[in-house]
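1. got a sequence here, can you build the structure:
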Amino acid sequence: MTRRMRSEVVGASGVRIGVRIDGDRDAPALVFVHGWAQSGRVWDPQFADPELRERFRLIAPDLRGHGDSDVPEGGYDDPRAWADDLAAVLSSAGGDAVVVGWSYGGLVITDYLRVHGTRGLAGIVFVGAITEIGKGRPGGRVGPAMAGALPAALSDDLDVALPALRSLAEGMAHRPVPGEVAQALLGASLAVPPRVRKALFRRDVDSADVLASVDVPVLVVHGTDDAVVDVTAGEYTAGKIAGASTRWWPGVGHLPFVESAREFDATLRGFAEQAFEGVLGRAER
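-> Okay, the predicted model is just below:
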């Protein structure tokens, strides 16, 4: 039975996390984690894919401070807060889930791994993702579009922030995307309070040991023309995780799930099916 709804879960320190749900409620779950200054709406192409909706339960939370979630004063520089927020979402999935992290969402997944390990995970997909943050961290290396937007994109002065955020939104895709998509990206960024946009960068995280300890299937997907998160960040992540699979997509930027949605969805579907088969196999042994 298909169920489309908006819901919420309670994350760290009682923060209300808005969640979008679609697909078969009895099917294994795909949990989609969006990036910095965006929302769960970025996954619209996946929620519109009938094959994904038929085979999986689709869950897309809004990170704290974003979208329909609460905007607390703190927790943005605390790995445990991010980890426990995601743990609450995963708990609602009703079983082991494949978690998909885009951009900053990859760092949120790494926070979860740091605190909770791979409990509740059938597999992980990193999409144009960072897994570290801070000066000189190879797993967090940004591209020219992000580098050019900072620090202006963090300003509370609209005249300063707006041009930077607009430039960043325009730089996300390498292939043409509909104008409404580009405008939605910009609108989502502007809807995130400046203090939250800034707080997410107030971190210094090394994840080498965390990545090396991952013991579930992992897929790293990255557009080779990503101007927001450099492709070397994806290469670093894949190199630290034993057995990680990779897909490098030439001519694709920071939005592979939009720019090449059909190929992305097929790749995700194949990976998820294998990951869930592995969970069943381990349970039967």
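
2. going by C-alpha atoms from here, please, whenever you check contacts or count neighbours.
-> Noted.

3. quick check, Trp248 in contact with Asp225.
-> No. Assessed by CA atoms under 8 Å, Trp248 is found out of contact with Asp225, at 9.7 Å.

4. so the two - more neighbours on which side?
-> Per other CA atoms under 10 Å, whichever of Trp248 and Asp225 has more neighbours is Asp225, with 21 against 16.

5. give me the nearest residue to that one, chain neighbours excluded.
-> Gly253 (4.7 Å; CA to CA, 6 or more residues apart in numbering).

6. look at the one you found and give its secondary structure.
-> At Gly253 the chain is in coil, as set by DSSP: H, G, I helix; E, B strand; the rest coil.

7. count the residues that sit near it.
-> Other residues within reach of Gly253, judged by other CA under 10 Å, total 27.

8. one more: the one 10 residues further on?
-> Per other CA under 10 Å, the neighbour tally for Glu263 reads 14.

9. let's compare: structure for the following, please.
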Amino acid sequence: MLLSLKSLSIAIALLPLVVANIQDIQTRDNTIERRVYFLFSASASIINVPCFELADPVIAINPTDANFGVSAVAPGRFVTSADGTQIFAEARGDPSKPAIVFIHGFGIGAMAFNDIFNDPVWLARAYLVRYDTRGHGRSDKPTNAAAWVSQRLAQDFDAVVQSYSLNKPFVLGWSFGAANVADILSFHPPSYISGIIYDAGLPYLAALPNVGSPAGFAVVPGLNQTTNVTQFQTSYIEFINLCHPALEWNFYLGCLGDGVVQPRIILDLGFTRTQNSTGLLQAGTTGALPLLAIFGGDDKVVLKQGVLDAIAGWQNLTVVTLPDAEHFTWISRPLLFRATVLNWIDQHA
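-> You can find the predicted model right below:
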């Protein structure tokens, strides 16, 4: 993956550039990862900053019924969940550092985290893993109810963990994707992961009526209908604008594209499936897992108090509100978001 313009600007800002250092590293799953580093002088020390990490090959996304004929290429891999569903995943960063698995929200796939996965500082300090949850992005999109029971979502996470040989990763769930942690902890003990990061996150499905904003709920009927193309288009654009009103154009189009390739029934299947929050809440009230809850000060999708009410009694809880941040918190306040997450992980790794 070549440098993004944002990463390049970071590099230029840190000039003078000394030298590029290329290394081939054997990863924990015995694949070879090529890393390119820029070495910068800073006072009397040398800073070794990775510009990009490519842990996976660039593979084809083949046209299938599950992907509505999507044909593309992307760095990553397909992992097979327990029921045969193909889940698209990708890893970047330093495998020797703490692993963070990023789980995106509804409608917008793992590409939502592009800015993070292209940031050399993130890559230097963590092993970043992301995947398109079933029904999203490049993963399969089953439309039968049996494919959406809680255990299936947990098994998707398991398949990613096993494929990348992760040991007790941290889990960062953004928006609707945060509810997947409740699925994971319904079938695993708290010791399976190192900690939870809710980024404007829905803790579990039953809390949705108190966590979603009125503006967020207002667009749902348009997203869920199948007869009025104009209404769907208008509602999805409104949904993206609620997440952030001023996204970079190509990223904005990518968010809209993820909605186009998703069968409409996925919304019903995802929102109405049953889930048990007992394991999650016990992990919190017993102090078994630390939790970092991040909120955007200008978030128009998720209500902070509703989230905090849903996890009342959590023993090891850190709450951080990013001033002026929209629902895309890491896009609104990238440096503050990065420092908040990485410093917290350093304390709990």
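
10. please state their TM-score.
-> Taking TM-score structural alignment, normalised by the length of the first structure as the basis, the two superposed chains have a TM-score of 0.88; 273 aligned residues with a CA RMSD of 2.1 Å.

11. correct me, but the residue nearest to Asp225 of the first structure touches Glu170?
-> No. Gly253 of the first structure is not in contact with Glu170 according to CA under 8 Å; the separation is 10.9 Å.

12. once you drop chain neighbours, what's closest to the aligned partner of Asp94 of the second structure in the first structure?
-> Asp94 of the second structure maps onto Asp24 of the first structure when the alignment is built from TM-score structural alignment. Leaving aside its chain neighbours, Asp24 of the first structure sits nearest to Thr2 (4.4 Å; criterion: CA to CA, 6+ apart).

13. for that neighbour, give its distance to Gly179 of the first structure.
-> Using CA to CA, to the nearest Å, we find Thr2 of the first structure at a distance of 30 Å from Gly179 of the first structure.

14. out of those two, which sits in the more crowded spot?
-> When Thr2 of the first structure and Gly179 are compared for neighbours, Thr2 comes out ahead with 14 against 10, by other CA under 10 Å.

15. can you get me a residue count around the alignment partner in the first structure of Thr234 of the second structure?
-> Alignment note: Thr234 of the second structure maps to Pro163 in the first structure; criterion TM-score structural alignment. When neighbours are defined as other CA under 10 Å, Pro163 of the first structure has 14 of them.

16. ok, now Asn224 of the second structure?
-> Asn224 of the second structure has 17 neighbouring residues, counting by other CA under 10 Å.

17. pretty sure it contacts Gln262?
-> No. Here Asn224 of the second structure lies out of contact with Gln262, judged by CA under 8 Å, at a distance of 11.1 Å.

18. who touches the top helix by length along the first structure?
-> Ranked by residue count under DSSP state H, the longest helix found in the first structure is helix 261-284. Residues from elsewhere that reach helix 261-284 of the first structure (CA atoms under 8 Å, 6 or more residues apart in numbering): 28, 30, 45-46, 49, 52, 96, 98, 122-123, 217, 219, 256-257.

19. from those residues, pick the one nearest Val19 of the first structure.
-> In terms of CA to CA, no member of these lies closer to Val19 of the first structure than Leu30, at 12.6 Å.

20. wasn't the closest one part of a helix?
-> No. According to three-state DSSP, Leu30 of the first structure belongs to no helix; its state is strand.

21. how close does it get to Arg202 of the first structure?
-> Distance, Leu30 of the first structure to Arg202 of the first structure, using CA to CA: 29 Å.

22. neighbour count: these two, which is higher?
-> Comparing Leu30 of the first structure with Arg202 by other CA under 10 Å, the one with more neighbours is Leu30, at 28 against 13.

23. good, we can wrap up now.
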